[in-house]
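Asks: Need a 3D model of the following:
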Amino acid sequence: MASFKIEGGHKLNGTITPQGAKNEVLQILCAVLLTPEKVIVNNVPDIIDVNKLIFILGELGVKIEKLGSNSYSFQADELKLEYLESENFKKDGSSLRGSIMIVGPLLARFGKGYIPRPGGDKIGRRRLDTHFEGFIRLGAKFRYNKEEHFYGVEADELFGTDMLLDEASVTGTANILMASVLATGTTTIYNAACEPYIQQLCKMLNAMGANITGVGSNLLVINGVDALGGCEHRVLPDMIEIGSWIGVAVMTKSELTIKDVSWDNLGQIPNVFRKLGIQFEKRGDDIYIPEQESYEIQNYIDGSVLTVADAPWPGFTPDLLSIVLVIATQAKGTVLIHQKMFESRLFFVDKLIDMGAKVILCDPHRATVIGHNFQSALKATTMTSPDIRAGISLLIAALSAKGTSTIHNIEQIDRGYENIEARLKSIGAKIERVA
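Replies: Take a look at the predicted model:
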């Protein structure tokens, strides 16, 4: 298993263009199953999770053509549905949580969808009830094989209905949305996730001939259509990677420009980083981060300690809380990080404590960070990446630390970040990938 060796303490400088959004593209690729016509997708990131899904689509019989470094065409006109009940699919699908989103399109178009219990990050329970309750409301029959951890839904026909989701699940909303576009009648989804990823999926489906209104709100109305056609779609830049590059810049006291960030789709991200005292400028559609020797966390107006918490969109994304926590270790001031959604996502803080950070893990969901204000540098250490976001956070900490750090299990980082060491080297980082 590969590792990174990082010589920290160096200032960086340059320009970075963010990759396509991982959380969007996993939905978009599943949507190609809704039509027999050709679909072209641009700005597809070359990362492990996306490549796994492309492999699964290929095994399912989708004709895939690579048009450029980050562009593909997909045509699902001659699918091999028997693959869904094969041992190979049970192995392939279980290694990727995003594979759950093939179920909705397959159910809509072919009347059946199967999936092994998907894997993914070790960040706590990530239940699938929202997905399957939605399919059942549309008229599907659900079955689960406990011995093989294998889920299935089947329906001769899906019928539009009104539903109130028990949680604003992004993948659940996407899956139900894709199932309902070909259902008979009208479906309303209330408490729908409204992240830019979902908005992008809706725009793509409408371009294919779907009839979805309420895009951008938490009430989606879908009038079912008989069939969908092909389209061309461009994936947004990855807001999580943009936040990660901001973290790289401030922790290494570096000047950095992040290109083409799609400011309109960043939501609360700029506001939260400003509350941490970080300076940056909007230059066209770019973010310019100047070199800054220190940054001070703002308290609330009554003087109480700032809390940064995750929430469904348009709240702050949970995927950036790990980055915020690392940035706070060298800020001036104190902040409470409240991770509401996943109970294991803060467990990586013990690695930061080993590096000299002042972090109090209050419980599985909350951590208090007392910043060093760069008066005491983090110390290099050896650590293991538990998940994608903790992995990049530990990498940012290592870039800031004095000495040489080693990070094991970097496949976790590769799952979400394209060619990360080469891009870091391009702005002056001292990082090597070792076997």
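Asks: Every contact and neighbour count from this point should use C-alpha atoms.
Replies: Noted.
Asks: three-state assignment of I6?
Replies: Of the three states, I6 takes strand under DSSP: H, G, I helix; E, B strand; the rest coil.
Asks: what do you get for L361?
Replies: Reduced to three states by three-state DSSP, L361 is strand.
Asks: ok, it - how many residues close by?
Replies: As a burial measure, L361 scores 18 neighbours (other Cα atoms under 10 Å).
Asks: so it sits right up against A367, yeah?
Replies: Yes - counting by Cα atoms under 8 Å, L361 touches A367, with 4.4 Å between them.
Asks: Packing partners of the helix or strand containing K91?
Replies: For K91, the element it lies in under DSSP states H and E is helix 87-94. Secondary-structure packing of helix 87-94 (3 or more Cα pairs under 8 Å, 6 or more residues apart in numbering; DSSP states H and E): helix 48-59, strand 112-116.
Asks: what about the shortest one, distance to the chain center?
Replies: Translated: strand 112-116. From the chain centre to the centre of strand 112-116 is a distance of 23 Å (Cα atoms, centre = their mean, to the nearest Å).
Asks: to compare against the first, here's another:
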Amino acid sequence: MGTFKIEGGKTLKGEITPQGAKNEALQVLCPVLLTSEKVRITNIPDIIDVNKLITLLGNLGVKIQKNGPGDYTFQADEVNVNYLKTEAFKKEGGSLRGSIMIVGPLLARFGCGYIPKPGGDKIGRRRLDTHFEGFINLGAKFRYEREDHFYGVEIDGRLQGAYMLLDEASVTGTANIVMAAVLAEGTTTIYNAACEPYLQQLCKMLNSMGAKISGVGSNLLTIEGVESLGGCEHRILPDMIEIGSWIGLAAMTRSEITIKNVSWENLGQIPNV
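Replies: This is a model prediction of the structure:
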């Protein structure tokens, strides 16, 4: 196992620009599946989990163009949903926790979504109940293949808007349900919804694509379903965990550093600590 050797007693100086937020990237990459039009996303961090999700989208048939560092254009006009039932997908999807968030968009647009038991970081309890209970509330049928640990949701026709109270304010669960509900028929009301900044970013992106989501930033979201979504351009926020870490490091070492492009208005309580 690799080790880090840290020698203390040093002060820091200079400038640093934080990368795009991984947790936002894993959310906002998935709505590209909701439209056949082009979606351009910038400030995408070059990290393993995000790159895995981009590769997964490509294997599903999404056309991907890299315009520059962290700058991609996606077009999901020829999605191959049959790939979801292959052994390659089971292996690929199982290696990435964030792969669960492709299920909502696929279910909404193509009537089916499948996912193997996701992998990723083993940090605390990370249930999938919230995701699938939300899909069931929207009218989907759930199935589970015990031998392969393979989950699926399907629907004949269009999802139906519904009232639901989430049993936990899951960020990824809320994101997944919102992405499914934007194309549902009727109104969906989600109580106890997560309201973190990256979820707000997802909702703003979806609204720019033509969705009708209100209550963004609160624990009560109302979604008026639409027939279809269009393309958009979206920029990912800087990683607030990274920004907070640099602030803490500077404070502990009594250093003066400059952190650039921090999106101050979205930092919440971090500057007040």
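Asks: Give me the TM-score for these two chains.
Replies: Put the two chains on top of each other and the TM-score (TM-score structural alignment, normalised by the length of the second structure) is 0.96; 272 aligned residues with a Cα RMSD of 1.4 Å.
Asks: how about the helix holding K91 of the first structure: buried residues?
Replies: By neighbour count with 16 or more other Cα atoms under 10 Å, helix 87-94 of the first structure contains the buried residues 89-90, 92-94.
Asks: Tabulate the residues you listed (a markdown table), appending distance to V248 of the first structure.
Replies: Converted to a markdown table, these look like this (distance: Cα to Cα, whole Å):
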| residue | distance to V248 of the first structure |
| --- | --- |
| F89 | 38 |
| K90 | 38 |
| D92 | 34 |
| G93 | 33 |
| S94 | 32 |
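Asks: which two in the residues you listed are spaced the farthest apart?
Replies: For these, the farthest-apart pair by Cα to Cα is F89 and S94; their separation is 8.0 Å.
Asks: list residues touching both of the two?
Replies: P116 (Cα atoms under 8 Å, 6 or more residues apart in numbering).
Asks: quick revisit: out of the helices and strands packed on helix 87-94 of the first structure, flag the one nearest A309 of the first structure.
Replies: Closest to A309 of the first structure of these is helix 48-59 (Cα to Cα; 26.5 Å).
Asks: and the closest one, which residues are buried?
Replies: 48-50, 52-54, 56-59.
Asks: So what's the residue count around G229 of the first structure?
Replies: Using other Cα under 10 Å, G229 of the first structure has 17 neighbouring residues.
Asks: Likewise for N272 of the second structure?
Replies: That count, for N272 of the second structure with other Cα under 10 Å as the rule, works out to 6.
Asks: Then W263 of the first structure?
Replies: Number of residues near W263 of the first structure (other Cα under 10 Å) recorded here: 16.
Asks: same deal with A180 of the second structure?
Replies: 28.
Asks: which outside residues touch the host helix or strand of it?
Replies: Assigned by DSSP H and E, A180 of the second structure belongs to helix 171-181. For helix 171-181 of the second structure, the surrounding residues in contact (Cα under 8 Å, 6+ apart) are 27, 31, 34, 101-108, 128, 130-131, 134-135, 138, 159-161, 188, 193-196, 199, 202-203, 206, 223, 225.
Asks: before we move on, what about stretch 73-89 of the second structure?
Replies: So stretch 73-89 of the second structure is contacted by 32-41, 59-67, 90, 110, 113-115 (Cα under 8 Å, 6+ apart).
Asks: thinking again about what came up before, of all the helices and strands packed on helix 87-94 of the first structure, which lies closest to E421 of the first structure?
Replies: helix 48-59 (14.8 Å).
Asks: So which other helices or strands are in contact with the closest one?
Replies: helix 22-31, helix 87-94.
Asks: how far off strand 112-116 does the helix holding K91 of the first structure point, in degrees?
Replies: For helix 87-94 of the first structure against strand 112-116, the angle by axes from the mean of the first three to the mean of the last three Cα atoms, to 10 degrees is 70 degrees.
Asks: Give me the mean deviation of helix 87-94 of the first structure from the second structure.
Replies: Once fitted to the second structure, helix 87-94 of the first structure is off its aligned match by 1.0 Å on average (mean Cα distance after the TM-score superposition for the first structure).
Asks: mean deviation of the helix or strand just after that helix from the second structure?
Replies: Of the helices and strands lying after helix 87-94 of the first structure in sequence (DSSP H and E), the nearest is helix 103-110. Mean deviation of helix 103-110 of the first structure relative to the second structure after superposition (mean Cα distance after the TM-score superposition for the first structure): 0.1 Å.
Asks: Give the other helices and strands that helix 103-110 of the first structure contacts.
Replies: Helices and strands touching helix 103-110 of the first structure, by 3+ Cα pairs under 8 Å, 6+ apart, are strand 112-116, strand 150-154, helix 170-180.
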